[in-house]
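Trainee: build me a model:
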Amino acid sequence: MDILTASKLIEKRELSPVDLVKKTLEKISEENPKNNSFITVSGEEALVAAKVLEQELMKGKVRGALHGIPIAIKDLIFTKNIRTTMGSKVYENFIPDTDATVIQKLKDAGAIIIGKTNTHEFAYGPIGDRSYFGACRNPHNLEKISGGSSSGSAAAVAAGMVGGALGTDTGGSIRVPSAACGVVGMKPTFGLVSKKGVFDLGYTLDHVGPITTNVKDNALLLNSLVGYDPGDPYSLNTERKDYSLLIGNELRGKVIGIPSFYFDVIDEEVHAAVTKCIKIFESLHVEIKKLNINCMERIAEAQVVTIQSEAAAVHMHTIENHKEDVDSEVYERLVASQEVKGYEYVLSQIERAQLINEYNQSFEDVDILLAPTLPILPTDIGQREVQINDQKEAVRHALLRLTSPTNYTGNPSLSIPCGMSKNTLPIGLQLISKHGNEAVLYQFGYALEQNI
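Mentor: Below you'll find the model as predicted:
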């Protein structure tokens, strides 16, 4: 059941929060052994919260559309008195004594924390098969990756265990698993959603955002998360908006840009699915314009330098003291990240404002950019090399190639399902716009969702 459907039933008192939590726990018990989406299920805590919210409902108090709705949380986001592991043996028994800002916002809105979802260890990987608690499997094909690092959040939504979940995104970690699992994932504008109480990977790249079954639910969940937080040094102090405001508005006269960078090396089935979506937008009287964004290679290189430098800084203690406790592949990547020179990081930050400005010049003539979310279909668990047409590429690099640029620039990016492969694996489409333009992305995403 999607969030808005459940919300309406709860408001009419046709569905109780307690019953919904019980049904959710039953569904998790049924599905989780198959795909390993959840690390920790907080059933007792969820039932206690549901009873309180049900009493409020009986007294006529409804906190909003999330009142009584179970939400899953990536196990990188601190939850008071609920284990938060970062997918690592290092934090296997860590229990925070405070909630992250986004968790407090969800609770204030009436949402119920149902459990903590699997993540590629420390969120340092887009594949989702390197967690101390085991690989997260794709609900569409259990031999395939779910994508990462917000693997469990996307898989839990795709498997129907929850209607919504939170993920984090440093190089694509909301959008990659959303595309791989066939759900909707939003990486908002950098700083729009507080990162306070979220375990760091890249200080200037990390984003928190919603994963849901559909566009309307995604906008609803984002609305509950945004807001200035003085506890987050990167938090934006901007006017609050209703990000669902443009959903349903017609697109006639709008312009979509098709940047060549995102289409250079992609799987044929992915290309066919994305091309079909472009034609759908044309049928909605949207103008399609091909673009060259000349700074894309420099942005991609600067993003790699940034994430490596910042991850190495975050994990100095991990590298020095926990070699035996960290997955070997993740540990090797952390050690390799230390090889970035200080001057390289400084240069990547000095040129950042200019590169962001060059990237945003693309929007002078178009409303949004359209691109595949992933250039490939979900690969086998454990697979580390993939062939795209006649070229071989590392799976990790392929998964991040089309998503990581907007982590560096901070532009909002929405991944939505746009088709299935001949082997019934999901394909995702990525919509990108100017900073603060999430409502426009939802407008386009909803139009496609209704016509695909």
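Trainee: could you use CA atoms for every contact and neighbour count after this?
Mentor: Fine.
Trainee: what's the spacing between the residue of the chain most remote from its centre and Thr5?
Mentor: Within the chain, the residue lying farthest from the chain centre (C-alpha atoms, centre = their mean) is Lys59, at 35.9 Å. Applying C-alpha to C-alpha, to the nearest Å, the value for Lys59 to Thr5 is 22 Å.
Trainee: also Gly197?
Mentor: Gly197 is 30 Å from Thr5, by C-alpha to C-alpha.
Trainee: to compare with the earlier structure, here is another sequence to fold:
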Amino acid sequence: MNKELLEKTVTELAELIKTRKVSPVEVTENLLEYIDHINPKTNAYISITADTALKSARKAETEITAGNYKGVFHGVPIALKDNIYFGKELTTMASKIHGDFIPEHDATVTAKLREAGAIFTGKLNMHEYAWGADNNNPHFGAVHNPWNPEKIPGGSSGGSGAAVASHSTYSSLGTDTAGSIRIPSASCGTVGLKPTHGRVSKYGVYPLAWTLDHVGPIAKSVADAAAMLSTISGFDINDPTSANVPAHDYLSGMNGNVKGLRIGINEDYFFKDVDSRVEKIVRDRIADLEKMGAVIKPVSIPTLRHAQWIVLATGLPEASTIHHRNLQTRPNDFGADIRLLFEIGELFSGVDYLQAQQARRQLKIEFVKALSEVDVIITPTIPLIPPTIGVDTVDINGNTGSYIENSIRFTGPSNLTGLPALSVPAGIAEGMPVGLQIIGRAFDEARILNVGMAIELMKPLGNHRPILSP
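Mentor: This is a model prediction of the structure:
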């Protein structure tokens, strides 16, 4: 097993494949051998598709040898969250109810990656139906955080976060309804990008809450996240929420230069009730950006004080609508935690939902105003250090609170507004990675990726590495 090869980023690996220093078959065989070794420890994969992966690797090798190199993902093995459809292949949503579901078609993002020459090694574990943040799945087992196997990896895309962090995939896609890309990224020390709503098609991705759902990359580096976004973004007539906005090459032009960048800080919400160790790390990185020439400016977003209620009054009823029939006919086939959430979702009235949408509109207006005064807003991604698997509470500076409510507190607003948000590693606390969130203007992913690169160049994780890694 070649450990050095496993630890390559996608962009590093792509150069080796392009120049034929390594072959897609060699890379895929090496990764599959490692998956067999590491997955019993992380439980990141629900299914491993070794035979089809090797077949795709041989095809990619033939194409590249013939001079038909397609780009960054050609010949690169990756795995996707198990609510993203693969045509004619099992897609379970990590549930019992869809335990034997085989979609007829690829999701649009799957098709784009397939067309780009990516090799799929399997489907990744997740919180059942993407409705939770601890990934302690009753049907497929808990996912273990590679930094500390006793800790949760965050969710709902916990398998994606754990697989990327443990190097059992070179990159991945997650879905994000209230933070489900960024929470596992913060918890597992990876880069997670929730793009602008409409930037990436959701066609062929099983929904959680229609107006809040997003699809985006979980990656080893900011450059890898940029490469993934370039590959999967673009208008899709099959998705009614898709925005007809040109896609970009997000890799070009990224240099980490933040001189003159205006960074907004909202103290009243995004720095309230934050674990002191997390807060110090995030503030230290902001200070580092200021030393690089960025300008710090306070911003006011008053409606944030209602954000958690707006997320719940929107997401719970939408999710319960999607699962209403199964909740009526086979409630015991849901895990107990999400069954309760679906039941609560049916208690909201039409008035509750519509009032939430009015407050949501006001929140959008206030974010647009704030982002007219600054270029980005920086926050902690999550205000806590991940708890132990099976523990649904968290201690923040001596105060005990709900893990799930606190985990989505700083990520949920970007789902309500649809604005792009990036989580990058910012440091280490108690042996666990800490995430920093960068929120930007609509369709301004290039800017937040560049800020993320500036932080990445600081090497905030130092020589720390996950326990479960090559």
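Trainee: which residue in the second structure aligns with the residue farthest from the centre of the first structure?
Mentor: Under the alignment (TM-score structural alignment), Lys59 of the first structure pairs with Ala66 of the second structure.
Trainee: start and end residues in the second structure for stretch 167-183 of the first structure, please.
Mentor: The aligned range for stretch 167-183 of the first structure in the second structure is 174-190, by TM-score structural alignment.
Trainee: show the end-to-end separation of the matching stretch, please.
Mentor: Stretch 174-190 of the second structure has its terminal residues 12 Å apart, counting by C-alpha to C-alpha.
Trainee: would you mark the buried spots in it?
Mentor: For stretch 174-190 of the second structure, the neighbour count (16 or more other C-alpha atoms under 10 Å) marks 174-190 as buried.
Trainee: higher neighbour count, Gly197 and Thr5 of the first structure?
Mentor: Gly197 (19 against 12; other C-alpha atoms under 10 Å).
Trainee: what's near enough to touch the more buried one?
Mentor: Going by C-alpha atoms under 8 Å, 6 or more residues apart in numbering, Gly197 of the first structure touches 77-78, 98-101.
Trainee: ok, so of these, who is nearest Glu301 of the first structure?
Mentor: Of all the contacts of Gly197 of the first structure, Ile77 has the smallest distance to Glu301 of the first structure: 28.0 Å, by C-alpha to C-alpha.
Trainee: isn't the closest one right up against Phe199?
Mentor: Yes: judged on C-alpha atoms under 8 Å, Ile77 of the first structure makes contact with Phe199 at a distance of 6.4 Å.
Trainee: the more surrounded of those two?
Mentor: Using other C-alpha under 10 Å as the criterion, Ile77 of the first structure and Phe199 rank with Ile77 on top: 28 against 21.
Trainee: just give me the match in the second structure for that one.
Mentor: Matched by TM-score structural alignment, Ile77 of the first structure corresponds to Ile84 in the second structure.
Trainee: for its match, which non-adjacent residue is closest in space?
Mentor: In this structure, Ile84 of the second structure finds its nearest non-sequential neighbour in Val205, 4.6 Å apart by C-alpha to C-alpha, 6 or more residues apart in numbering.
Trainee: need the counterpart of the one you found in the first structure.
Mentor: Checking TM-score structural alignment: Val205 of the second structure goes with Val198.
Trainee: which residues touch that match?
Mentor: 76-78, 100.
Trainee: who's in contact with the residue most central in space within the second structure?
Mentor: By C-alpha atoms, centre = their mean, the mean C-alpha position of the second structure lies nearest to Ile181, the distance being 1.9 Å. Neighbour list for Ile181 of the second structure: 155-157, 174-175, 192-194, 216-218 [criterion: C-alpha under 8 Å, 6+ apart].
Trainee: 10 Å instead, please
Mentor: Ile181 of the second structure sits next to 154-158, 160-161, 173-175, 190-194, 214-218, 411, 421-423 when contact means C-alpha atoms under 10 Å, 6 or more residues apart in numbering.
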